[in-house]
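> Everything below, folded, please.
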Amino acid sequence: MDIPQVEISFRYINLLILLLGLVIIMHLLSKKYARKRTLRFGNFEVLEKVAGKKLFPRDLIPLFLRILAIVLIILVISDLVLVREEYVARTDFILAIDTSASMLTPDYEPNRIEFVKRTAIDFIGKLRNTKVGVVTFSGKAHARLKPTSDMNTVERTLQKIQFEGPAGTAIGDAIVVSESLFDESDRNRSIILITDGRNNIGRNITDALKALNESNTRIYPIGIGSKVEEEVTIPPDLEELNATPAEFPNLDEDMLRLLANKTNGKYFIIDDEDSFKRAFETGLDFKKVSTEPTLHLLLLLCIILLIDWGLEITKFRVLP
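This next block holds a predicted model:
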């Protein structure tokens, strides 16, 4: 959670210094007066030894409470404001996530699918007042969740995602299925498409783009994995399928750029968690949310004054 910034007017700083000085002076005078009254009944040093070393430190408790009370009063009249920044999405999202065999490649910890899930869950945790849906695709595209503002449901759906068949990467189908999940509303629509491959089964990209019609849905393709074919360790999950590195398709960046350009989106190639988070946050804005804690400060002030009054008539009462 981000730490809120504090905005405060310092026009009463002189008053604060004056009042703090008066409280300290009054405390010292009161202590001197109490010592004189104590001497009427006996030796102060003897009483101090009997009471123990806590006699002097205990005198600081009322002073501390009164200083704190004055600080709170000054904060209340100084229009204290706590300001925090939060993400604002004026868009509803579909997360379309590639779950083909190549997404089990362990070039991210522990593999690409788990890396995507972890970062996506972090992303949705920052969203306010928006809806998120989930689509997965390999050889077929599957609608996992219609857009919802219940981020707990979205998180549970993401956590359940795992490698699935049949073989292939149906990016065109994923776009069409994603578009079909959006509600009829005036809100902007964005598909965040995450893949490490190329469209090699199902609808072609041209037909998929036509299916968007006049919806003005933007596609933000995020490419994950290596740009070129390279030797990788075969994940244990795929050894039983007799998979080989040659079966892992290259990332089709030209196709992903086309999707972004045709829909006024933006294409990203990511190589670490930070770049992935920046890609997710592209469609988001920041807004400042201000909170005036006046009521809380007044409540705290009342509690402190009650404690001070209670101590004054009990523990710190001066005997006549």
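> going forward, measure contacts and count neighbours with C-alpha atoms only.
OK.
> And the host helix or strand of K288, what does it pack against?
K288 belongs to strand 285-291 when assigned by DSSP states H and E. The elements that strand 285-291 packs onto, with contact taken as 3 or more CA pairs under 8 Å, 6 or more residues apart in numbering; DSSP states H and E, are strand 81-88.
> Next, the second sequence, to be compared with the first:
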Amino acid sequence: MSLSQFSNPLWLLFLLVVATLVVGYVLVQRRRHRNTLRFTNFALLERVAPDRPGWIRHVPVLLLVLSLVFFTVALAGPTRDERVPRNRATVIMAIDVSLSMQATDVEPTRLAAAQEAAKSFADGLTPGINLGLVAFAGTASVLVSPTTNRDATKAAIDNLQLSERTATGEAIFTSLQSISTLAAVLGGGDEAPPARIVLLSDGKQTVPESPDDPRGGFTAARQAKDQGVPVSTISFGTTYGRVEIESDRIPVPVDDESLREIADLSGGSFFTASSLEELRKVYDTLEEQIGFETRRGDASRPWMLLGVLFATTGLATALVFRQRLP
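The predicted structure is shown next:
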């Protein structure tokens, strides 16, 4: 345990006082022993007190000294990391609804599996988080503004409709706008609540052609970084996925590279999933990351309890074995 883990580390200096008391006790015992050897008639001592006290007479003092150590640590205010549910945060789920999401490489289809996992994610988030939903294909739309009403979000997830093309950048820009709107409505506070975008997609951006375009995915990720909103991306599907469009079997492999770059540029995390079970695990991980925060909490109670326990035991031992308090 380092000094940085104490809220009042100066109290630890009291341990020097405890150490001084220990040294003083040892010196007193040595002096008493020397005086005994110098002035005692051993023949008479054997007849009067044949059973002289042994090491057990030091136990009460030892226990009391340890109690002082524990009390000192408690006064120094030890702390520990505690996971606390967030009660102020905004999360936008951005879900790809391009035609490639009808591929059946993930049973029953990519979209159906994504819908089921997204609803489980909504149910698992801590109640105080505002959750919104953005669907994107050639354009992006806010289907549900950030709210704590999970039923509204899940109903919108059930009604997702497929469309042509993929505008990943628009999904991020639209999500950022939704987050800003909520922050403006809420107002108050020194700073806006933490926010994150969780973007699920299965393919490469097609609108605009370049991700570095002013409305492209990489540009949007950089803006998200500037606004302090990480984008966690999920590449969902396989490399052998295909869809049938107008009797043609068109390959729709996942595009891990661009989604990983978006996550890196924005300060978010990148995940892959090629099945419903894997996607659920990804969302479980995100629930832990988003739904809880780590704070430094007070950890003095165990030390205080140890101090009380050792002090009480020390006094009881003194009364039982020495018939007096030390």
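> before we move on, back to that, tell me the helix or strand right after the strand holding K288 of structure 1.
Per DSSP H and E, the first helix or strand lying C-terminal to strand 285-291 of structure 1 is helix 294-312.
> Look up which helix or strand the residue nearest to S120 of structure 2 when sequence neighbours are not counted falls in, please.
Take S120 of structure 2 and drop its neighbours on the chain: the residue closest to it by CA to CA, 6 or more residues apart in numbering is R280, 7.8 Å away. Take DSSP H and E as the rule and R280 of structure 2 turns out to sit in helix 276-291.
> Kindly report the same for T219 of structure 2.
Element membership for T219 of structure 2 (DSSP H and E) is helix 217-226.
> Next one: the counterpart of the residue nearest to S120 of structure 2 in structure 1 from K117 of structure 1, what distance?
Using TM-score structural alignment, the partner of R280 of structure 2 in structure 1 is K277. Look at K277 of structure 1 and K117 of structure 1: by CA to CA, to the nearest Å, they are 12 Å apart.
> who's more crowded, the two?
Comparing K277 of structure 1 with K117 by other CA atoms under 10 Å, the one with more neighbours is K117, at 19 against 15.
> Need the residues that contact the helix holding R280 of structure 2.
With contacts defined as CA atoms under 8 Å, 6 or more residues apart in numbering, helix 276-291 of structure 2 is touched by 85-86, 106-107, 113-114, 117-118, 120-121, 124-126, 129, 196, 236, 271-273.
> now for the helix holding T219 of structure 2, which elements pack on it?
Judged by 3+ CA pairs under 8 Å, 6+ apart, helix 217-226 of structure 2 is in contact with helix 168-186, helix 256-266.
> Any idea how far it is from the middle of the chain?
On the basis of CA atoms, centre = their mean, to the nearest Å, helix 217-226 of structure 2 sits 25 Å off its chain's mean C-alpha point.
> and what of stretch 16-28 of structure 2?
How far stretch 16-28 of structure 2 lies from its chain's middle: 44 Å, per CA atoms, centre = their mean.
> same check, this time on stretch 191-208 of structure 1
Remark: stretch 191-208 of structure 1 is offset 31 Å from the chain centroid, using CA atoms, centre = their mean.
> and if you look at stretch 35-45 of structure 2?
Put simply, stretch 35-45 of structure 2 sits 67 Å off its chain's centre (CA atoms, centre = their mean).
> go on, stretch 266-280 of structure 2?
In terms of CA atoms, centre = their mean, the centre of stretch 266-280 of structure 2 is found 18 Å from the chain centre.
> Kindly report the same for stretch 282-292 of structure 2.
9 Å.
> likewise stretch 94-108 of structure 1?
Mean-position distance between stretch 94-108 of structure 1 and its chain equals 24 Å (CA atoms, centre = their mean).
> V254 of structure 2 maps to what in structure 1?
So, by TM-score structural alignment, V254 of structure 2 is matched to L251.
> in structure 1, which spans are strands?
Here structure 1 has its strands, by DSSP state E, at 5-7, 81-88, 91-98, 132-137, 141-148, 188-195, 218-224, 268-270, 285-291.
> Distance to D237 of structure 1 and mean neighbour count for the ones you listed - can I get that in a markdown table?
A markdown table is the format used below for the strands of structure 1 (distance: least, CA to CA, whole Å; neighbours: other CA atoms under 10 Å):
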| stretch | distance to D237 of structure 1 | mean neighbour count |
| --- | --- | --- |
| strand 5-7 | 48 | 13 |
| strand 81-88 | 37 | 17 |
| strand 91-98 | 16 | 26 |
| strand 132-137 | 18 | 26 |
| strand 141-148 | 21 | 19 |
| strand 188-195 | 19 | 24 |
| strand 218-224 | 19 | 24 |
| strand 268-270 | 24 | 19 |
| strand 285-291 | 40 | 12 |
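> Let's have those in CSV, adding distance to L55 of structure 1.
Shown next, in CSV, are those (distance: least, CA to CA, whole Å):
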stretch, distance to L55 of structure 1
strand 5-7, 38
strand 81-88, 39
strand 91-98, 64
strand 132-137, 62
strand 141-148, 62
strand 188-195, 67
strand 218-224, 68
strand 268-270, 65
strand 285-291, 42
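> closest to A243 of structure 1 out of the ones you listed?
Closest to A243 of structure 1 of the strands of structure 1 is strand 91-98 (CA to CA; 17.5 Å).
> In structure 2, which residues correspond to the closest one?
So strand 91-98 of structure 1 is aligned with residues 89-96, judged by TM-score structural alignment.
> re the thing from before, number of residues surrounding the match of V254 of structure 2?
Counted with other CA under 10 Å, residues neighbouring L251 of structure 1 total 21.
> you'd agree it is up against R198?
Yes - counting by CA atoms under 8 Å, L251 of structure 1 does reach R198; the two are 5.9 Å apart.
> N216 of structure 1 is in contact with K262, isn't it?
No - using CA under 8 Å, N216 of structure 1 makes no contact with K262, being 10.1 Å away.
> So what does T206 of structure 2 match up with in structure 1?
By TM-score structural alignment, T206 of structure 2 lines up with N200 in structure 1.
> Its match: neighbour count?
Other residues close to N200 of structure 1 by other CA under 10 Å number 16.
> Name the nearest residue to it, ignoring sequence neighbours.
Spatial nearest neighbour of N200 of structure 1, chain neighbours left out: T169 (5.7 Å); criterion: CA to CA, 6+ apart.
> List the residues that contact the aligned partner of the one you found in structure 2.
Under the alignment (TM-score structural alignment), T169 of structure 1 pairs with T166 in structure 2. Shown in contact with T166 of structure 2 (CA under 8 Å, 6+ apart): 96, 98, 136-139, 203-207.
> could you redo the last one with a cut-off of 6 Å?
By CA atoms under 6 Å, 6 or more residues apart in numbering, the contact set of T166 of structure 2 is 98, 137-138, 205-207.
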